[in-house]
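Novice: Just the structure for this:
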Amino acid sequence: MRRLARRYGSGQEAIGGGQRLSRVFSRALAVLLLAELMLGVSGGRLLAQGDMLQQPDDPAFLPWQEEVGPVDDDAGQSGPETPFDPERLALMAELRVGIVMDPAAGDFGRAAPFRELLEEGLRIPVLLIAYRDLSQLQRALVGGEVHYAPLSASAYAAAQGECSCLEPLVAPRPPDGEAGWHAIALARAGEAIEAPADMAGRRIATGPRDAVGSRLVQLAGIADAGMDLEQKAASLIAHDDPLAAALALVRGDADVAFAWSSLQGEAAAGYSRGTLRDLAERGAEIAGLKVVWASGAIAGAPHVVRQDVPREIRNLLLEVMTGQGAAEAVSDDGFVAVGAQDYAPVLAAFPPEAGVSRGRLRPLGGGD
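Specialist: Below you'll find the model as predicted:
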């Protein structure tokens, strides 16, 4: 059985872009290994379990570049070896990065620059592990099977609520320079609803029952303000999405609607992004609506690292991911540093030990 991942006892390997790596060879190897994946060749769940057959729901290791000899330069001399950093290897033998990707989809090429970027910056081996769905990736993070993963705000909050072991590191830089997005509550202008206390006994239209930005954040935030709508609202009516909830408010079928917005830009146009903007673009009259509650700003989809990763490695990850290389390899607009405070409204919706795994994962570099 051929493994899809390989650990080198020497602690040395050519780094992508270095003189020891033959890119043509590694790409050809990736194609061959991908073909094996799609034909059913199994790999180990963990490197220490490489001889065990992979089950359908097990993660798949993305193709790992084989070690090759130094490339001869034009003068016929062998180029110098580029070892991993021994001091960093002493801190951490490898960094395991989890992503959601169906191995059968054959989309490995999209993730390769991400791995190469991290390995070049950290100078320790970086292993990408693909999981078929978000719940598997969350379990892997919580259980320590992977150290680092790009998530959504809600996926991070759900996992953090289970283990209190994660740290958001970076998030994609918004192309428009905005700080993030807000969960909001809307009411009709002229109605005697100005604050959470006025929502008691009212009909509340929300997004789906497990929607973070159009239900869970509002319920948690408004409860923190002293109004438990799950107990005191006349009704909480779930809709397919926040736009449908807002349309129920416009029609008069609800007194309050939960939605989301950037709260930046021209208010009369519905701001730059969000449910009010969607309403305006569909020709709905938004001048008769008002924002009666808003959460703090919520940053975009975070890249999350386990807190038991050595601080020096975490600092290096931050340096790498906020550098120009990340903009070229992962997200065109680059990344900005974030912290738990940038997700406080979402974290409040997933209190510790809630035992709930929810959230959605976006592609590498995507927004929430």
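Novice: Please count neighbours and contacts with C-alpha atoms only from this point.
Specialist: Noted.
Novice: Is Ala280 in contact with Arg273, as I believe?
Specialist: No. Using CA atoms under 8 Å, Ala280 makes no contact with Arg273, being 10.7 Å away.
Novice: can you pull out the strands in this structure?
Specialist: Secondary structure of the chain, counting by DSSP state E: strands at 60-61, 95-100, 126-131, 148-150, 166-172, 182-188, 203-206, 235-238, 256-261, 289-294, 303-306, 335-337.
Novice: Proceed likewise with the subsequent sequence, for comparison:
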Amino acid sequence: MKKLFLLLVLVVGFVFPQSVIAAQGGQVQPDRLRLGVVVAADDTARDRVEPFRQALEDIADLPVDLFLMQTMADGIEALASGKIDYIRLSPSGYAATFQLCECVEPLVTAGPDDFPARFYAIMIGRRGETPANLENLRHQRLAVGGKHAVAGYRVPVANLAADGIDVREYFDALVEVRNPVEGIRAILDGRVQASLGWSSLAGEAKNGFTSGTLNDYYLSGGSGFEDLEIIWRSPPIPYSAHTIRSDLPDVLKRTVRAGLMDLRREQPAAYLAIEPDLPGGFEPVGHADYRPVLRTYEIPSSGGGTAGVQ
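Specialist: Got it, this is the predicted structure:
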């Protein structure tokens, strides 16, 4: 009987596939991975992202099916509804998806250079005899982007609120500008006392850092650049969010993250196929890294107070 029992154990071990054995705790290894890519009007997208799809197959050791999405909204809906398993999103796209289903998590973010892959929403003011600060801006005029602008309105408004400042009550007026560089011009010509924008806060401050509103104004050759200074900054925000369904096996998510971390070094063409505008490589991220953007869903899109957007 003992020999028969041992024989049955061996038989069961061979009959049940490894995917079932790995499914303990309810996490079943999928048969394939469904990759979504937002392509807009790019007719060459399927060929362009093929190196990344192939690399992801090698990383996950699974067949990868490619689904092309016309818009970010399409990608968000597909991921939240379970039609796809993985997609590269913007930070606000990740926050929107999590708001819909709380069924996703980020794996990595990409950066534009060798500096940390983060940027900041900032408030810019004019340098004076005393250091500029938020207290000195109370009851002044603030230039902002449209109410749907992420770095020019939503993120700074939400994170200032987290610091205890309701911009609609704190400032006498919120003056809407077409873009953050116009906001800088509005500071310098006296229309406003501060303006919202964004910055990498990496590299040389004298050049407006490596990228962002100050750098754009510096490169434009506008006068008065030396009179500008940063008054407030948000917590750091990742540039992108390679996002995966949370219900996939933890071992698969760890494997994919590890493979992505090595992708720029081992397969640069595959890396650039998915991140052509952020060539600096991947860094690991977690849900908490997107807190500055997640906060934008914790405030009303429009509010009361005495300061309206003009």
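Novice: on that earlier part again, please produce JSON lines containing the strands of the first structure, extended by mean neighbour count and distance to Tyr343 of the first structure.
Specialist: Shown next, in JSON lines, are the strands of the first structure (neighbours: other CA atoms under 10 Å; distance: least, CA to CA, whole Å):
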{"stretch": "strand 60-61", "mean neighbour count": "26", "distance to Tyr343 of the first structure": "30"}
{"stretch": "strand 95-100", "mean neighbour count": "22", "distance to Tyr343 of the first structure": "21"}
{"stretch": "strand 126-131", "mean neighbour count": "23", "distance to Tyr343 of the first structure": "24"}
{"stretch": "strand 148-150", "mean neighbour count": "26", "distance to Tyr343 of the first structure": "15"}
{"stretch": "strand 166-172", "mean neighbour count": "25", "distance to Tyr343 of the first structure": "9"}
{"stretch": "strand 182-188", "mean neighbour count": "25", "distance to Tyr343 of the first structure": "11"}
{"stretch": "strand 203-206", "mean neighbour count": "27", "distance to Tyr343 of the first structure": "21"}
{"stretch": "strand 235-238", "mean neighbour count": "18", "distance to Tyr343 of the first structure": "24"}
{"stretch": "strand 256-261", "mean neighbour count": "28", "distance to Tyr343 of the first structure": "15"}
{"stretch": "strand 289-294", "mean neighbour count": "19", "distance to Tyr343 of the first structure": "14"}
{"stretch": "strand 303-306", "mean neighbour count": "23", "distance to Tyr343 of the first structure": "12"}
{"stretch": "strand 335-337", "mean neighbour count": "20", "distance to Tyr343 of the first structure": "12"}
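Novice: could you dump these to TSV with distance to Ala223 of the first structure?
Specialist: Converted to TSV, the strands of the first structure look like this (distance: least, CA to CA, whole Å):
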stretch	distance to Ala223 of the first structure
strand 60-61	42
strand 95-100	33
strand 126-131	35
strand 148-150	30
strand 166-172	25
strand 182-188	13
strand 203-206	14
strand 235-238	14
strand 256-261	14
strand 289-294	12
strand 303-306	28
strand 335-337	30
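Novice: Which of these sits closest to Ile313 of the first structure?
Specialist: strand 95-100 (9.2 Å; CA to CA).
Novice: aligned partner of Pro106 of the second structure in the first structure?
Specialist: With TM-score structural alignment as the criterion, Pro106 of the second structure lines up with Pro168 in the first structure.
Novice: re the thing from before, can you tell which of the strands of the first structure is closest to Ala159 of the first structure?
Specialist: Nearest to Ala159 of the first structure, of those and by CA to CA, is strand 166-172 at 7.9 Å.
Novice: list the helices and strands the closest one packs on?
Specialist: Where contact means 3 or more CA pairs under 8 Å, 6 or more residues apart in numbering; DSSP states H and E, strand 166-172 of the first structure is packed against helix 153-163, strand 303-306, helix 311-321, strand 335-337.
Novice: run the last query once more with 10 Å
Specialist: strand 148-150, helix 153-163, strand 303-306, helix 311-321, strand 335-337 (3 or more CA pairs under 10 Å, 6 or more residues apart in numbering; DSSP states H and E).
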